[in-house]
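Colleague: Below: sequence and its predicted model.
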Amino acid sequence: MSEHVTQVVEQRPEFPVLDTLRAVGALAVLTTHTTFQSGEYGRNGAVGTLLSRLDVGVAIFFVLSGFLLSRPYLARAAAGREHPSTGRYYWKRFLRIYPVYAVTVVIALALIDENRGLGVVQWFRSLLLVDIYTSPRLPQGLTQMWSLAVEAMFYLVLPLLMLAALGRGKGLRPGRVGAVLGALVAVSVWWVLSLAGVVAESSAGVPMSWLPAYLTWFAVGMALALAHVLHQSRGDAAPAPLRHLTTLAGMPGACWAVVAGLLLVAATPLAGPSFLFVASPAEALTKHVLYAVIGGLVVLTGIFTVPGSYARVMSAPALRHLGVISYSTFCIHLPVLHLVMSVTDYGLFQGHGWQIWALTLVVSLVASEVLYRVVERPGMRLGGLRPPWGRSSTSHPKSTAQTTTTR
C-alpha cells in the first residue's frame, strides 16, 4: 500500500457505541436465561418465543470479537506494518477473560447445590474451559460458558487465520482476505448441516457448540473490520458496495428496524423450536444465518457511526460503563439467577418472570461492578506487562480497537 494509506488508516480508532452494544448483548443473554427459568418461553406464545431468541446476544458478542480482534491485523497490513505480537496478544486475551471466569467457576461449583459432590476431574474441566469437549452438559451456573469456550478457541486460532488472510508480507490484499472469510463461512455451514452430526457419534462433548459452528458470526465481524479499513484507506474511491454499507450504518433506525423484522422471522418455526427440543440441521442453519445478519447490523451501527442523537445516546458514559462491566455480567448472572431462585423459592417454570429478571439484573450489576473493580481491572493492568514469551511489547503498540473488550 502507499505511504498515503499509511497516514490515513487509524491504528487506534475509538468505537464508543460498541461499548454500549456489548451491554445490549449481555442484557439479551441475561433476559433469555431468566425467562427460560421462569417458563415464559412456553406460556406467552409469540412473545415467549421472541424472548427465547434473545440468545442472539451471543451472535452480537461473536461479531464484536471478529471485528475488534481482526482489525489491528488488517490496519497494520494496510499501513505496511508487521503483524501484532502473537505472544502479547495471547497474554492480553488470557488476562482479559480468565480471572473473572475462574472466580465464577469457583462460586458456581462451591455454592450451587446441584454442583455439590462434583469431583476434582470436573473442577479441572471447568477451570480449563473444556466442558463442551468432554461432556454433554455443563455444571449448573456455568451453562452460558459454552460461548466463552468458543470465544477462547477463536482467540487461539485468530493469528493463524490472519496469517492465511494476510501472509507474512506487508500489505493488505482484500481479495485474499475475502477468500479466507468465504472459506470460514463454508466450513461453518458444512459443520452445521453435516459434520457436527458425524463428529457427535464419537465425541462425549457437544460439537454443535464448538467453534466451527459459529465461524460465520466471527467472519461477519472480520468482514466489517476489512470494510472499515478499506473505507479509511480509500475514502471516496471505495467500491460502491462499501459506500452503500456506510450509508446504511448512518441510518441506525433502519438497521434496528431490520433487526426487529429478522427477530420476528427467527421466532417462527423456520428457525426451529424455542424450548428443549433439538432443531433440524436446516432449522439450525436458518437461525444461524439470521443471527449472523442481526449481529452484523447491530455492530455496524457502532462502527460507521455518524454524529446525531443515536451516537450521542449510545455513547453516554453510564451506558458505556454498563458495557465495560458486561463481561462480568455475562459470567456471574447465572450463579446470581440460581441465588435468586433459591432465596425467593420461585419454582422452575412456575412464572414470576419479570420479578426474577429484575432481581437477577440488579444483583448481577452490583456483583459485576465488584468483579470489575476487584478482579477485571487489576488483571487488565497486568496486560501492560511484557508476557513471558514473544516479541517485545514495544513491537505491538496499544490499539483501542483491540483493547476494547469483546465481552
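Modeller: The structure has been received and is ready for your questions. Computed from a predicted structure; not experimentally measured.

Colleague: going forward, measure contacts and count neighbours with C-alpha atoms only.
Modeller: Will do.

Colleague: Glu376 against Arg93, yeah?
Modeller: No - contact criterion Cα atoms under 8 Å: Glu376 and Arg93 do not qualify, at 12.0 Å.

Colleague: who's more crowded, those two?
Modeller: Summary of the neighbour comparison: Glu376 and Arg93, criterion other Cα atoms under 10 Å, with Glu376 having more neighbours (24 against 19).

Colleague: adding another structure so you can compare the two:
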Amino acid sequence: MAGHPPGRRRGGGRPMSGEAAPARGRAGAIDGFRGLAALSTVAFHVWQQYFRYDARGSHPPVDNPVLGAVFSLEVIDLFFVLSAYLLTLSYARAAIDGRSTRPARLFLFRRAIRILPLYVLAVLVVWASRNPTLPGNWRDLVEHLTFTHVFDQQRIFYTLGPTWSLSLEVLFYLALVALGPLAVRVCRPLRRRRSRVAVCAAGCAFLFAAPLAWIAVAHYGFGVPHTDWVVYFGPQARFGGFAAGMGLAVATVALGDRGRLGPRTALLVAVLALAGLFALSLDSGPENFTFTFYHPIAAALWTVLLLGTLHVRRRTVWQTLLTSRWPAAVGLVSYSLFIWHEPVMLQLHRAGLLPTDQAGFPLALLVTFLVTLPVAAASYWLVEYPASLLGRLKDHRGRPREFYPEPATR
C-alpha cells in the first residue's frame, strides 16, 4: 500500500473520493448560485414595480440605502457568466489540454431541450391571455418565438419581460459553437501549453473589451440615452458577461488542480467580490460612470466571486451556505422561477392581491414569493423534467441512441 499518493488509485487512475469532493461541492455551489440569483431576480422585479418617479425625484419602496442596494442588485450578469463558464469548459480543455469536445449538433440539441419547451409554452400562454382576439400583436409573438425581441425597442419587454436575456443566451450558443472549435484548431499546432493559454485568454479579453468600447462610444461619443434598449441591451453591449465567463473557464483550466485556492484565500476573494458588488449597486446612480458601465463591472466581479467559490481545494463557509438544502432546491427550479415570476406577479396585481402603495412592498414581496415558488416547482416537474428526458435520445457523440428491450426474466 505504501508508495501511492493519498487520494489516488493505484496506477494513476481516477481520483478517489477525497479528490472528487471539490467537484461535488462545485456542482452544489452552482445550484446554490442559481437559486439565490433566481430569488434576487424576483425581488428586483417586485422592487421595480414599487419604485416611483415624480417631479420631486425618485422614491424607492424602502427608504434605506443599504436595503435598497441589496434589492436593486441586478444578477442577470451572474447568469451570463455562469452559463458561459459551464458551456466553455469543454472547449477550454480541448484547446489547452487536447481533450475532446462534443459535436455542435449535440450541444445545440441539448440546449434546445433545456430552454425551448418551457419557454415556448410560457410565451404562448402569456401572449394568448393578453391577446384574446386574433390576430393580436402577432409581431410580438413572432419576435419572442424567434428570440429577436431584444432588437425591438418597443417590444423588448413585452409578453415575458425578463426573457430578453434568453435572446442573448441563444446568440451566445451560436457564437460558442463557432468560436469554440476555432479556438481548438488555432491552439492545436502550438506546442507550448503557455502559448495555448495565452491565445485563449487573449480571445476572451478581446470579446470582453469590444462591448466596453461600444458602450463608451455610444454614451460618450454619440450621447445615446440609457433608455435606448437596443443599443445597451443588445449582444454588442452585453456580450462582455459571456466573455467573462469564457475567461473564467480558460483560467480554471489553465490553473488546474494545483492552482486551486486555499480556504482562507478563497473566502477572502469571495468576500471582496461581494463587497464590490454591493458597493456597485449602492453607487450606481443615474448618469455616473458606474451606472454606464454597471454590467461589465458586475460581470468582472461575479467572475471573481465564482473563482473564489468554485476553484477551491476545500469547502469554505460561503460554499457551505450555497450547498445547503434550500438554495439548492430553489436552484433546481430556477429556470421555471425565472420564466413565470413576472406574469404571476402581474396577475396577482390585476387580481388585487398585492398592495398598491409603496409601504406594501414587503408584503408584496412575500406574497409573490409564496405564489411563484410553488408555480415554479410544478412547472419544473410537469414541463422541464419530462423535456430533459429527451436528452437520452442521443449518445455522447450526438448520434441517435438505440434502445433495446429488457431481457425477459423467469
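Modeller: Good, I have the coordinates. Since the structure is predicted, the reported quantities are computational estimates derived from the model, not experimental observations.

Colleague: Superposed, how do the two chains score by TM?
Modeller: TM-score of the superposed chains, computed with TM-score structural alignment, normalised by the length of the first structure, equals 0.79; 369 aligned residues with a Cα RMSD of 3.6 Å.

Colleague: Just the element for the residue positioned nearest the centre of the first structure, please.
Modeller: What sits nearest the mean C-alpha location of the first structure, by Cα atoms, centre = their mean, is Phe61, with 2.0 Å. Secondary-structure assignment from DSSP states H and E places Phe61 of the first structure in helix 56-78.

Colleague: again with Val198 of the first structure
Modeller: Val198 of the first structure belongs to helix 196-200, assigned by DSSP H and E.

Colleague: So what touches that helix?
Modeller: With contacts defined as Cα atoms under 8 Å, 6 or more residues apart in numbering, helix 196-200 of the first structure is touched by 206-208, 213.

Colleague: Go through that helix and flag the buried ones.
Modeller: By 16 or more other Cα atoms under 10 Å, the buried positions in helix 196-200 of the first structure come out as 196-197.

Colleague: So what's the gap between it and the chain middle?
Modeller: Counting by Cα atoms, centre = their mean, to the nearest Å, helix 196-200 of the first structure is centred 24 Å from the centre of its parent chain.

Colleague: what's the following helix or strand after that helix?
Modeller: helix 215-234.

Colleague: Double-check Ala249 of the first structure against Val299; I have them as touching.
Modeller: No - using Cα under 8 Å, Ala249 of the first structure is not in contact with Val299, being 9.3 Å away.

Colleague: higher neighbour count, these two?
Modeller: Neighbour tally, Ala249 of the first structure and Val299, criterion other Cα under 10 Å: the higher count belongs to Val299, 25 against 22.

Colleague: Can you list the residue ranges for strands in the second structure?
Modeller: 52-54, 57-59 (DSSP state E).

Colleague: Using JSON lines, lay out those together with distance to Phe291 of the second structure and mean neighbour count.
Modeller: Listed next are the strands of the second structure as JSON lines, based on distance: least, Cα to Cα, whole Å; neighbours: other Cα atoms under 10 Å:
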{"stretch": "strand 52-54", "distance to Phe291 of the second structure": "18", "mean neighbour count": "10"}
{"stretch": "strand 57-59", "distance to Phe291 of the second structure": "16", "mean neighbour count": "10"}
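
Colleague: okay if I get these as a markdown table plus distance to Ala273 of the second structure?
Modeller: As requested, those are exported to a markdown table (distance: least, Cα to Cα, whole Å):
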| stretch | distance to Ala273 of the second structure |
| --- | --- |
| strand 52-54 | 30 |
| strand 57-59 | 28 |
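
Colleague: so which of those comes closest to Pro103 of the second structure?
Modeller: strand 52-54 (49.6 Å; Cα to Cα).

Colleague: Of the strands of the second structure, which is nearest Ala209 of the second structure?
Modeller: Using Cα to Cα, the nearest of the strands of the second structure to Ala209 of the second structure is strand 57-59, at 32.7 Å.
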